[in-house]
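In: my questions concern the predicted model and sequence given below.
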Amino acid sequence: MDYDADATELLETYDFLMKYIIIGEAGTGKSCLLHHFTHNSFKDHSQHTIGVEFSSRTVKLGEKRIKLQLWDTAGQERFRSVTRSYYRGAAGAILVYDITSRDSFLNLSRWLADAKALASPHLVTVLVGNKSDRDEEREVEWAEASRWAAENDVHFLEASSLTGDNVESPFLLAARSILLSIESGALDPEKTGSGVSYGDRALRRVNSSSRLSFGSLSGGRRKGTVKLRVKKWLPGNKCC
């Protein structure tokens, strides 16, 4: 996939447009995770997001091209009233915590409650335990986070915005789940507030004789999952 072309081509065609929000406590690495997803590189010297920042990327699942509108929200309490207004009509939520910060994990319920109250009724949420490269500093075990995800009916995985390990998976997993809802008839892209709309290439009718094919979540970019560890965390990059 040509990432530069996807980022700059203004006249690109796509089948569906989906709105995502990236939420969670400040310092969990939300912006770094998003930057690695959109630019395929680590974001050096990242600063805390002020308010909301927007980016986008077009991905392909099977034969479907999907343009993701990505709203990166600030984690600080003082911006909460501003950022919550951007939750409205979101089809997907990437809920991020830091595996080395138990406080960021304990506050997940509040973030999820806000998203469910304000976003699309069919909101798909993926819980991401960021900074998996810092396993030696871990304060939240994978099993505990997995249980929380199951209890709250959300998807779960761990990723590293530093190494790039698993950074694509939450975005593609959410898109795949949303496409399945469209295929089943549970989600109507033409309904206001669904968080999804048809693109120029879209077929207006999806039925049992025209099944959606999603392909691999890895998008062919990575073969398998390789867990990398960085023994030293660079000063100034603690939020990522």
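Out: The structure has been received and is ready for your questions.

In: only C-alpha atoms for contact and neighbour calcs from this point on.
Out: OK.

In: where along this structure do the strands fall?
Out: For the chain, applying DSSP state E gives strands covering 16-23, 52-61, 64-73, 92-98, 124-130, 155-158, 196-198.

In: and the comparison structure, right after this:
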Amino acid sequence: MDSFWHYQFRIIMLGDSTVGKTSLLKRYTEGVFIDFINQTVGVDFYVQFVEVEPGVRVKLQFWDTAGQERFRSVTQSYYRNSAGGLLVFDLANRTSFEHVKNWHEEVMERVKPHKIIFILVGHKSDLVEEREVSVEEAEKLASTLGLKYIETSAKNNNNVENAFAVLTMSIYESITKGEITLREGWDGVKCSLTQMTESRSKAQKAPEQTCPC
């Protein structure tokens, strides 16, 4: 049962090096916080299973990308097969905040004409005294980019699960509305055989309610 799923969403973690992308993932998927983590080299993978509504189970496959420039060509190859992403910056590092637009533009340029559903995450909210980016600034940027904004702390486990839940539900709702559909050669969203069978059965009973699978 642990490995059973109806949908699989591929999600990419983006942001400068040391903003805490890996810390967020380890807290979410493993329930642990490690104060010092070696920088990601290339791309690491994490998996988590969630239930988005009663009886609908989603496998989240995370691509944890390296923020260093020398790995950019590697991480860029994962953009097109992502359904969603967390754009992460460090609340105590203004430069990482200023680079958010660059990350967003880089991804959106490479996935045209398709889109990736992003949320903006201000990480390390526990560093109150060292904070360099205000809530108002971050919310303004999120609004400009058309994104939801959430502040998190892997250390205090503040809003971590909520951040991933918001993104997962945003992707799922886009699927149910028909805004995201499966397309050949794209692995951002996958449906299990069981889900496809159930969807076809429903479609036969109610043709107007077709499923993206």
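Out: Cool, got the structure. Only a predicted model underlies this, so the values are computations on that prediction, with no experimental measurement involved.

In: so which of the strands of structure 1 comes closest to residue 9 of structure 1?
Out: strand 52-61 (10.0 Å; CA to CA).

In: what span of structure 2 lines up against that closest one?
Out: Residues 43-52 of structure 2 are matched to strand 52-61 of structure 1 when aligned by TM-score structural alignment.

In: would you mind getting the average deviation of that stretch from structure 1?
Out: For stretch 43-52 of structure 2, the mean deviation from structure 1 after alignment is 0.8 Å (mean CA distance after the TM-score superposition for structure 1).

In: buried ones in that stretch?
Out: By 16 or more other CA atoms under 10 Å, the buried positions in stretch 43-52 of structure 2 come out as 43, 46, 49.

In: if I look at the residue lying farthest from the centre of structure 1, how far off is residue 95 of structure 1?
Out: The C-alpha centroid of structure 1 is most remote from residue 209, which lies 30.3 Å away (CA atoms, centre = their mean). Relative to residue 95 of structure 1, residue 209 of structure 1 is positioned 35 Å away (CA to CA, to the nearest Å).

In: then residue 56 of structure 1?
Out: Separation of residue 56 of structure 1 from residue 95 of structure 1 (CA to CA): 17 Å.

In: where in structure 1 does stretch 11-20 of structure 2 fall?
Out: The aligned range for stretch 11-20 of structure 2 is 20-29, by TM-score structural alignment.

In: which residues sit against that stretch?
Out: 30, 48, 68-76, 86-87, 90-98, 104, 107-108, 111, 130-131, 161, 238-240 (CA atoms under 8 Å, 6 or more residues apart in numbering).

In: all helices in structure 2, in order from the N-terminus.
Out: Applying DSSP state H to structure 2 gives helices spanning 21-30, 72-76, 94-98, 100-111, 135-145, 160-176, 193-205.

In: any idea which of those helices is most buried?
Out: helix 21-30 (a mean of 21; mean count of other CA atoms under 10 Å).

In: which one is residue 193 of structure 2 nearest to, not counting chain neighbours?
Out: Of all residues not flanking residue 193 of structure 2 in the chain, residue 6 sits nearest, at 8.0 Å (CA to CA, 6 or more residues apart in numbering).

In: identify the residues contacting that neighbour.
Out: 56-59, 191-195.

In: try 10 Å this time
Out: Counting by CA atoms under 10 Å, 6 or more residues apart in numbering, residue 6 of structure 2 touches 51, 55-59, 190-196, 198.

In: run these past structure 1 and keep the common ones.
Out: Checking the contacts of residue 6 of structure 2 against structure 1 (both residues aligned by TM-score structural alignment, their matches' CA atoms under 10 Å), the contacts still present are 51, 56-59, 190-195, 198.

In: CSV for those, including distance to residue 161 of structure 2?
Out: Output for the kept ones among the contacts of residue 6 of structure 2, formatted as CSV (distance: CA to CA, whole Å):
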residue, distance to residue 161 of structure 2
51, 13
56, 18
57, 16
58, 15
59, 15
190, 23
191, 24
192, 25
193, 28
194, 27
195, 25
198, 29
